[in-house]
Structures are given as structure tokens and as C-alpha cells.
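# sharing a model prediction with you, sequence too.
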Amino acid sequence: MLRRINGTAAILVAIAATIGVLIYPIWTYEDRSGTGVANLNASTVNTKWGPLSALDRDFLVKVRLAGLWELPAGRQAMERAPTQAIRDAGDHLIVGHADLDRRVRDIAGKLGVELPNEPTEQQKGWLREMDEAQGEEYQRKFANLLRMAHGKVFGVIGQVRHNTRNTLVRDMADAANVTVLDHITMLENTGMVDFETIAAEEADANTVSPSGPPPPDGGPIASPVPVEPPPGLNVTSLPSAAPQTTAPGDDPGDGSAGNNGQGDGQAGGAGDEPAPGAGAPAGAAP
């Protein structure tokens, strides 16, 4: 009797193992219901410019919303103009978001994405905060509210540019990337951006432990090997980043190096050559 029970149990175990082997490939298939790929496909529609995902559509809406509150903020800055740097930042906001809005309305029309016609309640609240502020408080609210908003959308642009399979959305992300970085730069040129608060807020929002090299301990470190083209390779393109104005190893506080971009008013002052994006954002259509 005991042998019969053991034999039956062995048969049942073998049957269960066989069923498990057959079911496992189906269960682990990445496109099954509830997986990221399945969710992506469920929210994606096909267009002649490529698949259009929910993230793509959300990005187009965010670009439109940004213009709906940041363009009025820029106009207010130019009207109140407490400093030339604030006025310059306002000028860039107006020109940049007018261009992005033209682009996003055209792209959304082609892709069939409905866009809002007024800012969110939070964005309206930011505009009210600036309306009610005076003097230096106004300058700080203008610089920090807008810098924080631009910083957050900057991350969204990178995610969309990396993930999108739609050529129109990819073009929109390219234009937004250039314009938003220009606006971030102009806002920081006001000297009113509170980087400590920005870093603290982002740290509170991010619970993942940072990775990377350990903190410096004051001891000697090995010199990194330069990244250079292989010998004999005939490269002809130029770096897309602007050349350094401060040589490596110079003390930026001694005023002797990199002075061309600091003491001669090239940070966006009146009468100087405009920073990239002034008048028309880099990459903007003629």
C-alpha cells in the first residue's frame, strides 16, 4: 500500500512539473496582460509618422501648458523689468514659447491630439504668486518658480526623446530641448535661483540611493585617461558644446581666467550679443 501511495505521488509530481514547464514560457512572455510592453501597446495608436504612445501625447500637452503660463510670465517680467537680467529672461520666455507653441499646435493637429486652452490650476497659482509679489521677492519668485518648472520638464524631454517612436514627437523633443535649456540658462543668469532648495526638493522626491564614485577623501587620485579619437582617424566635425572659457586648473575666483564671459556683460546684458535662443531659439524655423 505504501509503495502504491509513493508511486501515485511521484506520478502527480511529474504531471505538475510537466504542466509548469508548459505554462512558464507563456507566463514569462513579456507581452502578457499587465506587463509594461502590454500597457505600452494598449495606450499606443499608429500614425503615418510612427506609433504615438501615451507618454508622447502627455509630452505634447505639457509643451502647450508650459506656453500657456510661461509666456504671460515672460510678458510680465518685461513690463515690470526690475533688472535687465529679468527682462532678458522674460524676452527669451516669450520668443521661445511662442515658437514651441506654434510647433506643438501643428504637430498635435497632425496627430489628432487635443490640447488645452488654459493653464492648470497650479500654474495659475504660480502666476498669482508673481502678480502679488513686489521688488526682490518678485524677482526670486519669477526666477525660482520658472527654473523649477523648466528643470522638471527638462527631464521629461529627455525621456520622450529616448523612448518615442514617432518622428514628429522626436522633432518636437529636439526643439523643446534647445529652448528649455536656453530658458534655464537665462533664469540662472538672473542670480536669483536658489540651487540649494532645488536640490533639497529633488532629494525629497527621490528615494533611490545615489550611485557613483565615493566622496573624495582628500588623498591623491589617479589621472583619468583622455577620451580621444584613434590615431589616423580623419574626423572633421566640431564639438557641439561651446569652448571652455576657463582653462582646467585655473581658479575661477581669481578673475584672471574666463573673464570674457563674466566681466564684459555677455551674460545677457543690454547691448551685448544675445545668448543662444535670443530672438529665435536655436533650431527654430525661419
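All right, it came through fine.

# contacts, neighbours, all on C-alpha from now
Will do.

# now residue 75. Nearest residue, chain neighbours left out?
Take residue 75 and drop its neighbours on the chain: the residue closest to it by Cα to Cα, 6 or more residues apart in numbering is residue 90, 6.2 Å away.

# three-state assignment of that neighbour?
helix (DSSP: H, G, I helix; E, B strand; the rest coil).

# contact partners for it?
Residues in contact with residue 90, defined by Cα atoms under 8 Å, 6 or more residues apart in numbering, are 73, 74, 75, 76, 77, 78.

# so residue 87 touches residue 81, yeah?
Yes. Under the criterion of Cα atoms under 8 Å, residue 87 lies in contact with residue 81, with a separation of 5.0 Å.

# looking at those two, which one has more neighbours?
The residue with more neighbours, out of residue 87 and residue 81 and counting by other Cα atoms under 10 Å, is residue 87; that gives 24 against 17.

# from residue 68, how far off is that one?
The spacing between residue 87 and residue 68, counted by Cα to Cα, to the nearest Å, is 19 Å.

# turn the contacts of residue 90 into JSON lines, columns for distance to residue 39 and neighbour count.
Output for the contacts of residue 90, formatted as JSON lines (distance: Cα to Cα, whole Å; neighbours: other Cα atoms under 10 Å):
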{"residue": "73", "distance to residue 39": "37", "neighbour count": "21"}
{"residue": "74", "distance to residue 39": "39", "neighbour count": "26"}
{"residue": "75", "distance to residue 39": "41", "neighbour count": "17"}
{"residue": "76", "distance to residue 39": "42", "neighbour count": "17"}
{"residue": "77", "distance to residue 39": "43", "neighbour count": "26"}
{"residue": "78", "distance to residue 39": "45", "neighbour count": "19"}
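
# below is structure B, check it against A:
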Amino acid sequence: MFAVDSPPRWRRRLSGAALVAVALILFDPQLAHAEPGIPDPPNGLLTDRGKGEISDADRDFAVKVRLAGLWEIPAGKMAQEKSDDPRVQSIGRDIANQHVALDGLVRDAAKKLDVALPDKPNADQQGWLAEMRDAEGEDFDRVYIDRLRAAHGKIFPAIATIRASTRNDTVRKLAQRTNQFVMTHMTLLESSGIVDFAALPTAPPPGSASGGSTSTAQLQTASSRTSLAGTPVLALVMVALASAAVTVFICRHFIQDSRQSYRRRRSRY
């Protein structure tokens, strides 16, 4: 019986690394995609021509978006200067910079729709800024995080109402973009680990909110479409198929290398 040469060492290592990667993907599908099954809204599909009736609620929404930037930008600057926590400093910097971008969007929309915007924060917002100026160290961190998280929580449902009901395409696109900013800011604030969730307002009882409540059957249907940790079944199936293909590819290379080495060995005799 003739000896069969082993595959080169580099190929063995590469194949081993591929198998490890496949195993990791199977045990943690999020490694294959940052947020499996969670789509990003295609904002480019929305028009922005100022077309459609604009309501008083639409105008009020634009004003509120402008007001948010007028106090959260200076609040973020204070977070960078007054906080001793690097995480809070980073959160303040990110939120302030993002509000600069959002402020540009709302000013462009207001100009297109002829909506008058304020130039300074309202009385409540000025009071929150004064509270931050008077606080230091951990007290500042608590005030900054809790005030911003509470404010984002209040405007969050208002954005959804405008996005779902507005007749104006520019307001619709602004609401969709604003929603993405607000969700990002809430996540950043909560990443500080110091949000006082117990102090946040509670949701209304089922059936009392406008629009009705979600039925048990709907919840069961939605939950049946997901698997481990909320990962969609389709995503898991695709990952499993990909891992199988990689495994077959690797095995074929092992067999092919072994056969070629065997033939070369025989030809020497």
C-alpha cells in the first residue's frame, strides 16, 4: 500500500479556520450579519417635494424637532466638558453631532413648507440646561442622561403618529428620518447604564390607547416566525445551507489533494 501525502500545512490551517468560522456562525448567527432579519428603511424611496396637505400637527412636529436640537446640542457639549465618564462624554458628542445633521434636515423641510421655526429652546428646555450647568460629576451624568432619555421617550410616539398620518411627503420623510435619529439616541443614552427606567412613564393599559391593541393570535403568529433569540427561521436556514456548502467544499479539496498526491506517488515507481 502506498503512502498518501498529507495536504500542505497552510491548507490544513485554512480549512480548520473555515470550519471554526462556520461553527461560530451556527452558534451565533449575528456574526454573519449585524442585525439579522432587521431591515433598514429605504429613505430614498420617499419623495420630498413638499406635496400634499400640511396640517397643524405637521407644523408642530417640525417645531418640536427644531426645539430638540436647540437644547440637546448645547447639552451634548456640556457632557463633553463636565462629565468625568468617558462613555457619557462619547454619548454627548455623538448626540450633539447627530442633532446638527437633523437640524439641517428640519430647516430644509421648514423652508420648503414655509413653516416658522424657533431660535431658542422653550422654558422647560432652558430649565433642564440650567440644571445641567449647576450639576457636577456623577450628578451631571444622571441629570444629562435622564433628562434626554425622558425627552426622547415623549417625542418617540409623536413621531410615529406623524409618520403614519401625514398627507405631506416632505413631512413624511422628515418623520421617518427623525425616528431613526431618536431610536439611535435612546440606545446611546441607555448604553450609559444609568437610565432610571423606573422614573419613566408607564404605557397605558391595553385597549385604552388609540388604535386598539394587538391580539394574542397576532402575537403568536409573529412569535412563530422567529427562532432562537428572535433570529428569523429563514436566516438560520440560510446560514445552515452556507455552512454545509463550505464543509462540502473543504472535504472535496481534501479528497482531491489526497488523490493527486497518491497519483504523483505512484508515478514515481
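Great, that's in hand. Keep in mind that this is a model prediction, so the values were computed, not measured.

# picking that back up, which of the contacts of residue 90 of the first structure fall in helices?
Among the contacts of residue 90 of the first structure, the subset assigned to helices under DSSP state H consists of 73, 74, 75, 76, 77, 78.

# can you list the residue ranges for helices in the stretch 151-269 of the second structure?
With DSSP state H, counting those that start in this stretch as the definition, the stretch 151-269 of the second structure shows helices at residue ranges 169-190, 216-224, 233-267.

# most packed of those helices?
For the helices of the stretch 151-269 of the second structure, the stretch with the most neighbours on average is helix 169-190, a mean of 20; neighbours defined as mean count of other Cα atoms under 10 Å.

# which bit of the first structure covers it?
Here helix 169-190 of the second structure aligns to the first structure at residues 167-188, judged by TM-score structural alignment.

# what residues does that stretch touch?
Outside of stretch 167-188 of the first structure, the residues that reach it under the criterion Cα under 8 Å, 6+ apart are 49-50, 56, 60, 63, 85-86, 88-89, 92-93, 96, 100, 103-104, 107, 143, 146-147, 150-151, 154, 157-158, 160-161, 164, 193, 268, 276-277, 281-284.

# nearest to residue 224 of the first structure, of the ones in helices among the contacts of residue 90 of the first structure?
Proximity of those to residue 224 of the first structure was ranked by Cα to Cα; the top entry is residue 74 with 43.4 Å.

# residue in the second structure matching that closest one?
Residue 74 of the first structure maps onto residue 76 in the second structure, with residues paired by TM-score structural alignment.

# thinking again about what came up before, CSV for the helices of the stretch 151-269 of the second structure, including distance to residue 115 of the second structure?
Conversion of the helices of the stretch 151-269 of the second structure to CSV gives the following (distance: least, Cα to Cα, whole Å):
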stretch, distance to residue 115 of the second structure
helix 169-190, 11
helix 216-224, 40
helix 233-267, 45
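
# let's check: the centremost residue of the second structure is which one?
In the second structure, the residue lying closest to the centroid (Cα atoms, centre = their mean) is residue 184, at 5.9 Å.

# that one and residue 246 of the second structure, how far apart?
The spacing between residue 184 of the second structure and residue 246 of the second structure, counted by Cα to Cα, is 36 Å.

# now residue 204 of the second structure
When distance is defined by Cα to Cα, residue 204 of the second structure is 50 Å away from residue 246 of the second structure.

# what's the end-to-end length of stretch 208-226 of the first structure?
31 Å.

# now stretch 211-222 of the first structure
For stretch 211-222 of the first structure, the first and last residues are 20 Å from each other (Cα to Cα).

# also stretch 227-240 of the second structure?
Taking Cα to Cα as the measure, stretch 227-240 of the second structure stretches 14 Å from start to finish.

# please enumerate the strands of the first structure.
Listed in chain order, the strands of the first structure (DSSP state E) amount to none at all.

# which two of the ones in helices among the contacts of residue 90 of the first structure have the greatest separation?
By the measure Cα to Cα, those have their two most distant members at 73 and 78, which lie 8.8 Å apart.

# next, count neighbours for the counterpart of residue 131 of the first structure in the second structure.
Residue 131 of the first structure maps onto residue 133 in the second structure when the alignment is built from TM-score structural alignment. Other residues lying near residue 133 of the second structure total 14 when counted by other Cα under 10 Å.

# quick one, what contacts residue 133 of the second structure?
Residues near residue 133 of the second structure by Cα under 8 Å, 6+ apart: residue 78.

# again with the one 3 residues further on
Residues in contact with residue 136 of the second structure (Cα under 8 Å, 6+ apart) are 82, 83.

# now it: how far from residue 148 of the second structure?
Taking Cα to Cα, one finds residue 136 of the second structure at 17 Å from residue 148 of the second structure.

# and what of residue 253 of the second structure?
Taking Cα to Cα as the measure, residue 253 of the second structure and residue 148 of the second structure are separated by 57 Å.

# do the same with residue 256 of the second structure
In this structure, residue 256 of the second structure and residue 148 of the second structure are separated by 62 Å, where distance is defined by Cα to Cα.

# enumerate every residue touching the equivalent of residue 120 of the first structure over in the second structure.
With the correspondence set by TM-score structural alignment, residue 120 of the first structure lines up against residue 122 in the second structure. With contacts taken as Cα under 8 Å, 6+ apart, residue 122 of the second structure has the following neighbours: residue 67.

# can you check residue 87 of the first structure too?
77, 78, 81.

# compare these with the second structure and list the overlap.
Among the contacts of residue 87 of the first structure, the ones still in contact in the second structure (both residues aligned by TM-score structural alignment, their matches' Cα atoms under 8 Å) are 77, 78, 81.

# mind listing what the first one touches?
So the one you mean is residue 77 of the first structure. Residue 77 of the first structure is in contact with 86, 87, 89, 90, 142, counting by Cα under 8 Å, 6+ apart.

# which residues touch the first one?
With contact taken as Cα under 8 Å, 6+ apart, residue 86 of the first structure is in contact with 77, 78, 139, 187, 190.

# wait, the second one sits on residue 94?
Pointing back at residue 78 of the first structure there. No. Under the criterion of Cα under 8 Å, residue 78 of the first structure lies out of contact with residue 94, with a separation of 9.4 Å.
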